[in-house]
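J.: coords please:
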Amino acid sequence: MTLWLTRIVPNPHFADAQRDIHRKDGGIRLHRRLMSLFPDHAGADARAHYGVLFRTENTPTGTHILLQSSHEPDLSRLPEEYGTAITRSLEPLLNAVRTGLPVRYRCVANPIRKPGATTRALYNLPAVVPLTGDAADDWWNRQAEAAGLKPLTLNAVPLDTVHGLRGKHGSAAEQVIRHARTQFEGTATITDPDLLRTKISQGIGRGKPYGCGLLSIAPAKATG
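T.: This next block holds a predicted model:
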């Protein structure tokens, strides 16, 4: 499995870069921006074809963009003044994954529940219900276990909801995208290395084109 991780540090003085990371529709804008770094004509689902997952992260030096992909991005396609970027292979990290290894994890995800038709009618619920609090924590624990991780600690922080128009033209220009986001991070031990590699590659949950689903891990010191 070959995956690439790119860190982009946007130029604080370049207006397009700041719009990509600070506007409410930033997840939608970033999706378009990052997909422009890959070859055209990849089919109906270019994001899945190139394994593109991404998120923004607040750091002491400002907001950074993390991009993971199965195809090395062409950074020369970024506007010249967009910012600085560097790409590295995740192969050494993925090769080091083993059962029982303690890791730190982070994932910005879209925790939701889809009530059945009877429940929706009875309680007047929408088709998709965003989860918060303990319900979001429970959702994450199930996702983590299904990804080959046994969570040990968890810190969940609600983030701004990504929303905006799906596209610029035709019916897409009338379709509103909304994805509630929560950042989950903590420590875990690896229970299934192969499953974990697959989930890192595929991402977790909904909203992957809009900055959700990227699962990152790093080795952690064992405790006890």
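J.: make it CA atoms for all contacts and neighbour counts henceforth
T.: Will do.
J.: Could you list the buried residues of the longest strand seen in the chain?
T.: Ordering each strand of the chain by length in residues (DSSP state E) puts strand 176-190 first. Within strand 176-190, the residues scored as buried using 16 or more other CA atoms under 10 Å are 177, 179-190.
J.: Could you do stretch 144-159 as well?
T.: Quick answer for stretch 144-159 (16+ other CA under 10 Å): 144, 145, 146, 147, 148, 149, 150, 151, 154, 156.
J.: Likewise for stretch 202-210?
T.: 202, 203, 204, 205, 207, 208, 209, 210.
J.: And the helices in this structure, which stretches?
T.: Secondary structure of the chain, counting by DSSP state H: helices at 15-22, 26-35, 46-49, 91-96, 117-123, 133-146, 193-202.
J.: that older thread, just the buried residues of stretch 202-210 now: which is nearest residue 10?
T.: For the buried residues of stretch 202-210, the minimum distance to residue 10 (CA to CA) is 17.7 Å, reached by residue 210.
J.: ok, now which ones touch the closest one?
T.: Shown in contact with residue 210 (CA atoms under 8 Å, 6 or more residues apart in numbering): 27, 28, 30, 31, 54, 162, 179.
J.: Take those and lay them out in JSON lines including distance to residue 40.
T.: Compiled in JSON lines, the contacts of residue 210 are given as follows (distance: CA to CA, whole Å):
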{"residue": "27", "distance to residue 40": "20"}
{"residue": "28", "distance to residue 40": "18"}
{"residue": "30", "distance to residue 40": "17"}
{"residue": "31", "distance to residue 40": "14"}
{"residue": "54", "distance to residue 40": "19"}
{"residue": "162", "distance to residue 40": "25"}
{"residue": "179", "distance to residue 40": "26"}
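J.: and this one, so I can compare the two:
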Amino acid sequence: MTQFTRIMVDPHSRHARWAMTSLERQHAIISRSLDPDHAGDRRSLWRLDKGRNGTPSRLYIVSDAVPDIRVLHDELDVGANDMASCAYEPFLDRLRIGQEWGFRLRANPTKSIVSAERGRRGRRVGICRIDEQLQWLERKSRECGFHMPINRLELPEVMVRDSRAVDFMRQGSTVTLTSAVYDGVLAVDDPELLRGALLNGIGRAKGYGFGLLTLVPLMGDRRTGGGA
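T.: Okay, the predicted model is just below:
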């Protein structure tokens, strides 16, 4: 059964500060916590939402197993009371057409550049402009069974809260990924497609903290129940 896990990470911890400076380190730690004997083999989703003004960061993980608290303690100084995990399927089964949810997604929006050479495969690059990042999400939303409602300004209820290039070292080389954090409201069009997006992620670079979509109930809306 799929597990949804929330982990509170103390930004004042020396171990945690060191880990949070590199996506490669975070990827390795999470892989080991999920399968210590075969690190990196298990496909999982995760996202680190950094706290503000010294408040704890929140690490979310969707995986087939509950993360090993011993690994998280050794690498991130996480205690038993800092981690909460539950089965994900009961929440997924409650999704219905027409429900509206608040959402957050950290994604790696990309596009393919057509090669000038005939017969040669195009090159995939990150999307850096915010208007194009929003267009990318709109295309993905149709594939994933939801849409962003239009507000009174005739704009989708979504914003790019943080857009930047993220660099890290992998096997001796520098990797650069485009990162966009989306916050907004979505309406469910196809629950089955949305469940697939929540379990499998949206976009590329999922092993490095991208693609995990999380939902929360809207204030005053009792139709949806608890979030994830």
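J.: Kindly provide the TM-score of these chains.
T.: Once superposed, chain against chain, the TM-score is 0.81 (TM-score structural alignment, normalised by the length of the first structure); 203 aligned residues with a CA RMSD of 2.3 Å.
J.: one step back: okay, among the buried residues of stretch 144-159 of the first structure, which ones form the most distant pair?
T.: Top of the distance list for these (CA to CA): 148 and 156, 19.3 Å.
J.: so who does the closest residue to residue 7 of the first structure other than its chain neighbours touch?
T.: Leaving aside its chain neighbours, residue 7 of the first structure sits nearest to residue 66 (4.8 Å; criterion: CA to CA, 6 or more residues apart in numbering). Residues in contact with residue 66 of the first structure (CA under 8 Å, 6+ apart) are 5, 6, 7, 8, 54, 55, 56, 57.
J.: can you tell me how far residue 66 of the first structure sits from residue 5 of the first structure?
T.: Applying CA to CA, to the nearest Å, the value for residue 66 of the first structure to residue 5 of the first structure is 7 Å.
J.: Check residue 199 of the first structure too.
T.: For residue 199 of the first structure, the distance to residue 5 of the first structure - CA to CA - is 15 Å.
J.: Of the two, give the one with the bigger neighbour count.
T.: residue 5 (22 against 19; other CA atoms under 10 Å).
J.: any idea how far the residue nearest to that one when sequence neighbours are not counted lies from residue 130 of the first structure?
T.: Leaving aside its chain neighbours, residue 5 of the first structure sits nearest to residue 68 (4.5 Å; criterion: CA to CA, 6+ apart). Using CA to CA, residue 68 of the first structure is found at 25 Å from residue 130 of the first structure.
J.: neighbour-wise, which of those two wins?
T.: When neighbours are counted by other CA under 10 Å, residue 68 of the first structure and residue 130 differ, and residue 68 comes out ahead with 28 against 16.
J.: Residue in the second structure paired with that one?
T.: Using TM-score structural alignment, the partner of residue 68 of the first structure in the second structure is residue 62.
J.: contacting residues for its match?
T.: 2, 3, 4, 5, 44, 45, 46, 199, 212.
J.: Checking the residues you listed against the first structure: which ones persist?
T.: Using both residues aligned by TM-score structural alignment, their matches' CA atoms under 8 Å, the first structure keeps these contacts from the contacts of residue 62 of the second structure: 2, 3, 4, 5, 44, 45, 46, 212.
J.: The fifth one contacts residue 63, doesn't it?
T.: Meaning residue 44 of the second structure. Yes - if you go by CA atoms under 8 Å, residue 44 of the second structure and residue 63 touch, sitting 4.8 Å apart.
J.: Tell me how many other residues crowd residue 168 of the second structure.
T.: Using other CA under 10 Å, residue 168 of the second structure has 15 other residues around it.
J.: thought it was touching residue 24?
T.: Yes - using CA under 8 Å, residue 168 of the second structure is in contact with residue 24, at 6.7 Å.
J.: just to revisit the earlier point, please identify which of the helices of the first structure is closest to residue 219 of the first structure.
T.: Across those, residue 219 of the first structure has its closest neighbour in helix 91-96 (8.7 Å, CA to CA).
J.: which part of the second structure lines up with that closest one?
T.: Using TM-score structural alignment, helix 91-96 of the first structure corresponds to residues 89-94 of the second structure.
J.: buried set for that stretch?
T.: Buried residues in stretch 89-94 of the second structure, counted by 16+ other CA under 10 Å: 91, 92.
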